[in-house]
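Engineer: Okay, sequence plus prediction incoming.
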Amino acid sequence: MATQHILQISELTRKVKFILESELNTVWLCGEISNFIAASSGHWYLSLKDSKSQVRCAMFKGNNRRVRLASGSTPRNGQQVLVRAKVSLYEPRGDFQLIIEMMEDAGEGLLRQQFEQLKSKLNAQGLFAQQFKQAIPKNINTVGIVTSPTGAAVKDIISVLQRRNPAITIVIYPALVQGEHAKNDIVHAIDIANQREECQVLIVGRGGGSLEDLWSFNEEDVVNAIFHSRIPIISAVGHEIDTTLSDLVADLRAPTPSAAAELVSQDNSELQNRLQELSKRAQQLFTQKVKEENSYLKNLNHRLTQVQPERKLQQHQQKSDELNIRLDKAIKRELVRFKQKPEKLVRDLQHVDPTKVINQHQSTLRHLDDRLQRALDVSVKNKSEHFVSIIEQLHIVSPLATIARGYSVSRNSHQQIVRTKDQVNIGDEISIQVIDGRILSQVIDKI
């Protein structure tokens, strides 16, 4: 004990908070809202639960102002939601909690999450890269259309083509564009068009709708069919504000089906060249701007992690909300006690015998003394058990405990933890932490 550092409670909670926030960072959760409180400060406090567990959450007013749910702008108990949150610890009470940054309805929110996950996967595979996109031919004579033969989209496309260039031949490849079998229909229609080779460009699309209505054009099979098509494809799905994965992989994206028809019937070569030049310049400017903004954002994030004023302010505001709630309850208890005080005085006056009162008070005092002693014993026992539990939990999350089980932690020359082989180069020196010390090694190969 003489050589061990005795932690203060605040020091322990600060260390646990650092471990939680640095290891878990941001998580996505789907659960049911319970114990919802909208504080007077504008912050929300609630619990998210499933059939087995629940966790306390806080959502500060800077974030909850952007919440738009099907039931309105304020959540309600029993509602299923999807949230993006940061794992944290409320230091004044030592409570594990989530700081919610975004909240939306579970149904469409899950679709958006699936959209973003598939988008990242396909983007990593290079399906959206500009270098693989085919140029749209000039002076088009034959246009293929993959859509529903009875929908409004095909009528709009035909109407625009006939008005702008009646000489263009139109070939319709019918396909379902919504529902369970739409994915296979769209893929089949694109394959048929490529086998027949009877048109110079394909317009693939449909009219507007919800995210669920347009989901066929976010299917991985459809995206791959568009990517591998030998015929250049123009995606024309929904309205201008709608964006699907088919739009991103297509050789050209049109904001509406009518706009796609205008693009393929455009025969002004000078304007087309100008458009390509402007697109290339815009892409270059956009890429450069993204690099600059990313660099600026990294700098801001670094500075923010040093000071974290917002997090400290949020903690103070949360503590203030808690004190206000406790103060309200205390005032109500005092009001009830003052209302009952006259009735108590009347009862006391009816018992004027001092001997009886003294004996009664002595008996009450002994009873209260016994209760106090038992309560102290129980409290000491509970605190001891709770402290042991905290020590055990801290030991579980400790990296030293993990190392003791046979694992090790590798760090590069900058003392950064090596998680992937791309973080080191051949010839780099690395430090390997084991249970009884460190091992210095040199990278001679990466497999």
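Structural biologist: Right, received. Where do you want to start?

Engineer: From now on I want contacts and neighbour counts done on CA atoms only, so please keep to that.
Structural biologist: Fine.

Engineer: which residues of the stretch 151-300 of the chain fall in helices?
Structural biologist: 152-164, 182-196, 220-227, 245-249, 257-264, 269-307 (DSSP state H, counting those that start in this stretch).

Engineer: take the one below as the second:
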Amino acid sequence: MAGKGQQMQLTFDTAETNCPQSKQIAPVMENSTLDAVAREEPNDPAVLSVSQLAERIRDAIDTPQLTNVCVQGEITGYRPHSSGHLYFSLSEHGDESATMPCVMWKYAAKTVSFPVKDGALVQATGYVDFYPPYGKMQFVIKKLEPAVSGKTGLYLLKEQWKKQLTEEGTIPRTETARRCPPLFPTTVGVVTSRTGAVLQDIRNVIGRRYPLNIILAHTAVQGEGAHQQIAAAIASLQGKADVIIVARGGGSFEDLFEFNHPDVVRAIAGSAVPVISAIGHETDTTLADFAADRRVPTPSAAAETVVPDRTVLLQQLEEMRRSIRDNLSGRFSDEKSSLAELRVRVDPIRLARKLDQMQQQTADFAERITAALSRKISAEREAYKIQKENIIRLTRTKIATARLELLAEKEVIYGRNPYKPLELGYALVWKEGKLIRTAANMNERDQLSLQLVDGIVTAVVEKISYDRDTTEPNL
């Protein structure tokens, strides 16, 4: 008997057997609670209530054989509840089918990391319980994982890896992150099996199109543990090849499954060398295709992708050679014509005649320049003479005009001289040093000084007469 808490692996047996217990989920041991209860019951059992019977059933199934067990089966009748609980059944189809109702409570359902749906092959870990309200047995699941056996289980595992690699940013490779293989590589690395036809196909294509060095990183391409060899092979080619081809021939989903492993995908995504994925056929898709720099449908197509076609290169080279030859031939012809024309132009007799003509033209130019200069000098001399006469005439006119203006100004100045009128018999009258202009400014007996043209006379006022009526003098 398994100890309390020990997990047991249970599967639905589909093989025919004569054992009457083959239809049971787990064999009932001789010292089980059911046997103990049976031995204790008398020949005439007591009458039990339904709840008492349900309690006995729950006590009977509370054994290590039905607690913390792992069951593998296919999901059927999947019914998710709005509360978050999951209801479905686990079944196994064969000659003898079996079905187990299951429930997964909300707290446990939150831990499921893959899509749960009908037909999915899973491994469920939990315990068997009896639900009295409905009077039925059910398997209470605490942990649900995709079963790795079978195509359905592999598909679920692939989807789980895809979700994990997408969340960490490993796939898909963005267009900006994709690298193009070099146009003219010197070494191509191939990750595949040395015994398969894939390697020979790649060698044949490269040998026909563009022979170069091929480095084989041998690895198993299917089977348990192949993903580790594939990842190691990719790492071994770093720094040794200009481009890497990861190739495998066609096969089933199971055969190609190792190329979905995260180790392989991360090795391709982390490669410093461009990686070409050529796994399976065109319709086959693995997670490695999402991490590669380029995905091609077949290994032969991968070989055609990484190397150019030398036949095409030779044709292009021949076309370029022909174009260069035609271009050079045309240029030689043009230069030949130019050279012939130049030869005619530099003929000695022709050149001497040309020099004589140039000398005659030079003499003519010198004579024409001399005559022109003479005419120019004569014209400038005559213009200078005329300009000189004009300047002299204008200067004399200017001087005469200035002399007249000076005389006029002199007359004006003389006319404004206060002593000029004294020559006509006028006199200036001064009183106590002040010039007297009117009789009103004088009084009788004032002593006056009379300024005459030739001297000063002192006089005394005896009488003052006014020319107009004035009551009193204007002092």
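Structural biologist: That came through fine. On a predicted model such as this, the values are computed, not experimentally measured, just so you know.

Engineer: Give me the TM-score for this pair.
Structural biologist: For these two chains in superposition, a TM-score of 0.39 is obtained (TM-score structural alignment, normalised by the length of the first structure); 196 aligned residues with a CA RMSD of 3.8 Å.

Engineer: quick one on the thing from earlier: which of the helices of the stretch 151-300 of the first structure sits most buried?
Structural biologist: Of the helices of the stretch 151-300 of the first structure, the one with the most neighbours on average (mean count of other CA atoms under 10 Å) is helix 245-249, at a mean of 25.

Engineer: contacting residues around residue 294 of the first structure?
Structural biologist: Listed by CA atoms under 8 Å, 6 or more residues apart in numbering, the contact set of residue 294 of the first structure is empty.

Engineer: That one and residue 437 of the first structure, how far apart?
Structural biologist: Applying CA to CA, to the nearest Å, the value for residue 294 of the first structure to residue 437 of the first structure is 39 Å.

Engineer: for residue 143 of the first structure, same thing?
Structural biologist: Where residue 437 of the first structure is concerned, residue 143 of the first structure sits at a distance of 71 Å (CA to CA).

Engineer: Between the two, point out the one with more neighbours.
Structural biologist: residue 143 (20 against 7; other CA atoms under 10 Å).

Engineer: three-state assignment of that one?
Structural biologist: strand (DSSP: H, G, I helix; E, B strand; the rest coil).

Engineer: surely it meets residue 161?
Structural biologist: No: at 9.3 Å, residue 143 of the first structure and residue 161 do not qualify as touching, with contact defined as CA atoms under 8 Å.

Engineer: mind listing the strands for the first structure?
Structural biologist: Under the criterion DSSP state E, strands of the first structure are mapped to 26-38, 44-49, 54-59, 80-90, 95-105, 142-147, 169-174, 201-206, 233-237, 252-253, 409-411, 429-434, 437-442.

Engineer: likewise the stretch 151-300 of the second structure?
Structural biologist: 187-192, 213-218, 243-248, 275-279, 294-295 (DSSP state E, counting those that start in this stretch).

Engineer: right, so of these, which gets closest to residue 122 of the second structure?
Structural biologist: Nearest to residue 122 of the second structure among those is strand 275-279; the distance by CA to CA comes to 27.8 Å.

Engineer: and the angle from that closest one to strand 243-248?
Structural biologist: Interaxial angle of strand 275-279 of the second structure relative to strand 243-248 (axes from the mean of the first three to the mean of the last three CA atoms, to 10 degrees): 10 degrees.

Engineer: by contact count, what packs against strand 275-279 of the second structure?
Structural biologist: strand 243-248, helix 287-291, strand 294-295, helix 299-306 (3 or more CA pairs under 8 Å, 6 or more residues apart in numbering; DSSP states H and E).

Engineer: Turn these into JSON lines, columns for distance to residue 51 of the second structure and mean neighbour count.
Structural biologist: Shown next, in JSON lines, are these (distance: least, CA to CA, whole Å; neighbours: other CA atoms under 10 Å):
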{"stretch": "strand 243-248", "distance to residue 51 of the second structure": "63", "mean neighbour count": "26"}
{"stretch": "helix 287-291", "distance to residue 51 of the second structure": "55", "mean neighbour count": "24"}
{"stretch": "strand 294-295", "distance to residue 51 of the second structure": "65", "mean neighbour count": "21"}
{"stretch": "helix 299-306", "distance to residue 51 of the second structure": "69", "mean neighbour count": "22"}
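
Engineer: mind putting these in a markdown table, distance to residue 35 of the second structure included?
Structural biologist: Output for these, formatted as a markdown table (distance: least, CA to CA, whole Å):
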| stretch | distance to residue 35 of the second structure |
| --- | --- |
| strand 243-248 | 58 |
| helix 287-291 | 54 |
| strand 294-295 | 64 |
| helix 299-306 | 65 |
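
Engineer: quick revisit: to residue 356 of the first structure, which of the helices of the stretch 151-300 of the first structure lies closest?
Structural biologist: Of all the helices of the stretch 151-300 of the first structure, helix 269-307 comes closest under CA to CA, at 65.6 Å.

Engineer: got the angle between the closest one and helix 257-264?
Structural biologist: Going by the same axes, to 10 degrees, helix 269-307 of the first structure makes 130 degrees with helix 257-264.
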